[in-house]
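Peer 1: Sequence and predicted structure below; questions after.
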Amino acid sequence: MINDLRVCVIGVGKIGEALVHCLISKNILESSRILAVDTLRERCEYIKGKYGIECSSDISRVVQRCDTIIIAVKPKDVRSVAEALSTYVTPKQLVITLAAGVSAGFLSGILRGKPPIIRAMPNIAMLVGESMTAIAKGPNASDEHLALAQEIFSSAGRVVVVEEKQMDAVTALSGSGPAYIYTIIEALSDGGVKVGLERSLATVLAAQTTLGAARMVLETKEHPAKLKDMVTTPGGTTAEGLMQLEKGKIRAVLMGAVIEAARKSERLLKS
C-alpha cells in the first residue's frame, strides 16, 4: 500500500513542491511519510514550514530511510544527484526520474545498487493538480513498480503508461505542450483586445474556452475534427476564423513545434 511507504523527493522546485502538495492534499501520504532534499537551505526551510515535512541538503541523511526516491531536479543536475545516490541506494528502493532527456538506462549505469527505475514525464500543470504524466518502466522495474508510480502521479492529474522509447515524443507534446497552449491563449486574448475587449476579460474568455474545449475532447472521446464541425456553421463567424488559421498554417506550425522539440529531447539524451 502506498500509504505505508516513505517517499523522498530530491529537488523541491516548482515540480517537486507541486508533487509534495498533491500527495498531501489528496491524502495519498501523510506529511510524516515524505522527506525532501534540496541544496538550497532557504528552500528547505520554506518546504518544512509550509508542509511539515523533513527536508535536508544532505542526501545521505534522507535516502536510506526511503522506499521510493523521486529525482525532480533539472536535467543538468541528474548526474551529480545520481552519483551522490549511488553509495546509498539499494535494489529494494524504487527510483523515479522526472528529468527530460535523461534515460532510465543512463541512471542505471551510475547507480551501483541497481534499483528498479521508472521514468516519468509530468508537466507544469501539476502545480494545479492537472498534470499529464507519462510513465515508463526502466531497468529492473516490474508491473508492481509501475502501478506504484501510477498511484503517486494520479494525485497530480492524469497518468498514462508508455514505452520508454516514446518519451522524447511525450516530452515534446505534453511536457512542453503547456507552453504552446499558453502562447495560443495569449494570442486569442490579444485578438480579443484588438476587437475591443478588456485584457482581463479577454484572457478569461480565452483560457476558459481552451479548458472547456479540452474537457469535451476528453469526456466525449470524439475526434477533435468532429467537435470542431459542431461549432462551425456554413458561412458563419467560426468558418471565417478557421480560414484565417489555415492561411497562417497553424497545423503545420504546431506539428513542427512538437517534431523539433522531440528532436531536441533526443539530442539531450545523446549528450
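Peer 2: All right, it came through fine.
Peer 1: contacts, neighbours, all on C-alpha from now
Peer 2: Noted.
Peer 1: Can you show me the strands along this protein?
Peer 2: 7-10, 34-37, 54-56, 68-71, 94-97, 117-121, 131-137, 157-161 (DSSP state E).
Peer 1: just these: most buried one?
Peer 2: strand 117-121 (a mean of 28; mean count of other Cα atoms under 10 Å).
Peer 1: And the contacts of that one?
Peer 2: 94-100, 103-104, 108, 133-141, 145-146, 149, 164, 167, 170-171, 175 (Cα atoms under 8 Å, 6 or more residues apart in numbering).
Peer 1: gap between that strand and the chain center?
Peer 2: Centre-to-centre, strand 117-121 and its host chain are 11 Å apart (Cα atoms, centre = their mean, to the nearest Å).
Peer 1: what do you get for stretch 113-124?
Peer 2: Using Cα atoms, centre = their mean, the offset of stretch 113-124 from its chain centre is 12 Å.
Peer 1: now swap in stretch 36-48 and tell me
Peer 2: 21 Å.
Peer 1: Also stretch 262-271?
Peer 2: 18 Å.
Peer 1: in that stretch, what counts as buried?
Peer 2: By neighbour count, and taking 16 or more other Cα atoms under 10 Å as the criterion, the buried residues in stretch 262-271 are 262, 264-266, 268.
Peer 1: Put this next to the first one:
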Amino acid sequence: MARLSIGFIGTGRIAQALISGLSHDPNIVICGYDKMPDALHSVSLQYGVNTEESIESLARDAEIIVIAVKPYQMAEVLAELKPALHGQHLIVSVAAGISTGFIESNCPEGTRVVRVMPNTPAFVGEGMTALCKGMHATADDLLVAERIFNAIGKTAIIEESGMDAATAVSGSGPAYMFRIIDSLAEGGEACGLDRETAQLLAAQTMLGAAKMVLSGHKSPEELVREVTTPGGTTEAGLKAMDERDLRGALIDTVRAAAARSKELMK
C-alpha cells in the first residue's frame, strides 16, 4: 500500500478521531498544526503526531493536507496556506458548509480539493463520511480520501449537490438517533424498567437493527414485515407510530436540516 504523508490543520475532535484511526497504519506519517499548542502537544503525546510550528512547515512535510477547522476560520487558514501550496498537494476539507469552489478560489490555480462530511460516531470507529471532489481532483484523489476516512467507519462518494442532504441525514443524523434512543428508553421507564436497562435495550436494539440493514440482504420495510406479527405487540407499536406520523416527522427533520445547510452556504 502506498505511503501517505498527512498533515492536519486543526487537531480538534474530528481530527483526533481521524488521527486515532490512522495512527495504527505503518504506511501513514501524520503531522499536525494547531493554534492551541497545548492541544497539539496532547495529540502528539497520545498518537505520535509530528508537531509543526506553522502551516507553512506543515505544507512542506505533508502531501495531503486535512483542514479540520471551524467554517469561519477557513478564509484565514487558506490565506496562510496558499503561498505554501504546490501541484502535488491534495486538500481535504472537513469544514461544514464550505464548498470546493470556495476553497479552490482561495488556492493556487489547479489545486485538487476533496470535501468531506464525517459524523461523530467516528469516535467509536463507526463514522459515516460523505465525500465529493472539486473541479481538479481525480479519481485517485477520491480513493486516497476514502482510504483515510475508511479508517473511522464507512464512506460514500456523492456529487457536491448532494452534500446538504448528506449533512442532514448523516452529519446531523446521530443527534436524531440519540433522541430516538432516549425516547425509547423513556418509554421503557414508563413501563417499569430502570433507566440504565431501558437505555441499554434501546441502544443495542438500534445498533443491531442498523447492522441488519447494512448487511444488504433485505430492505428496511422487508425487515419490518419480518418482525411484525398480525395482532402482535410490534404491530401495536407501529400503529401508534403511524398515528403520530413519525415517518413524516423524520422526513421533515431531514428537509429542515438540509435547508439550513443551504442557508449556511450563503
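Peer 2: Yes, it's here. Remember, it's a predicted structure, so these values are computed and weren't measured experimentally.
Peer 1: And the TM-score between them?
Peer 2: After superposition, the two chains reach a TM-score of 0.96 (TM-score structural alignment, normalised by the length of structure 2), with 266 aligned residues with a Cα RMSD of 1.3 Å.
Peer 1: Quick one: closest of the strands of structure 1 to Ala225 of structure 1.
Peer 2: strand 131-137 (21.9 Å; Cα to Cα).
Peer 1: who's in contact with stretch 245-264 of structure 1?
Peer 2: 168-173, 176, 180.
Peer 1: Let's have the residues you listed in CSV, adding neighbour count and distance to Lys114 of structure 1.
Peer 2: As requested, the contacts of stretch 245-264 of structure 1 are exported to CSV (neighbours: other Cα atoms under 10 Å; distance: Cα to Cα, whole Å):
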residue, neighbour count, distance to Lys114 of structure 1
Asp168, 26, 24
Ala169, 19, 27
Val170, 26, 26
Thr171, 26, 25
Ala172, 20, 29
Leu173, 19, 31
Ser176, 18, 30
Tyr180, 15, 37
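Peer 1: Looking at these, which are in helices?
Peer 2: When the contacts of stretch 245-264 of structure 1 are checked against helices (DSSP state H), the matches are 168-170, 180.
Peer 1: got a list of what the counterpart of Thr111 of structure 2 in structure 1 touches?
Peer 2: Using TM-score structural alignment as the criterion, Thr111 of structure 2 maps onto Pro115 of structure 1. Shown in contact with Pro115 of structure 1 (Cα under 8 Å, 6+ apart): 89-95, 108, 139-140.
Peer 1: Might you report the residue contacts of the closest residue to Pro115 of structure 1 other than its chain neighbours?
Peer 2: Distance criterion Cα to Cα, 6 or more residues apart in numbering; nearest residue to Pro115 of structure 1, sequence neighbours excluded, is Pro91 at 3.9 Å. The contact partners of Pro91 of structure 1, by Cα under 8 Å, 6+ apart, come to 113-116.
Peer 1: Name the member of these that has the highest neighbour count.
Peer 2: Pro116 (23 neighbours; other Cα atoms under 10 Å).
Peer 1: Helices along structure 1, start to end?
Peer 2: So, for structure 1 - with DSSP H - the helices run 14-25, 41-51, 59-62, 78-86, 104-110, 143-154, 167-170, 177-194, 199-220, 224-231, 237-247, 250-270.
Peer 1: closest one to Leu127 of structure 1 among these?
Peer 2: Here helix 14-25 is closest among the helices of structure 1 (Cα to Cα), at 5.0 Å.
Peer 1: in the closest one, what counts as buried?
Peer 2: 15-25.
Peer 1: can those go into a markdown table with extra columns for distance to Lys228 of structure 1?
Peer 2: Output for the buried residues of helix 14-25 of structure 1, formatted as a markdown table (distance: Cα to Cα, whole Å):
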| residue | distance to Lys228 of structure 1 |
| --- | --- |
| Ile15 | 33 |
| Gly16 | 37 |
| Glu17 | 37 |
| Ala18 | 34 |
| Leu19 | 34 |
| Val20 | 38 |
| His21 | 36 |
| Cys22 | 34 |
| Leu23 | 36 |
| Ile24 | 39 |
| Ser25 | 36 |
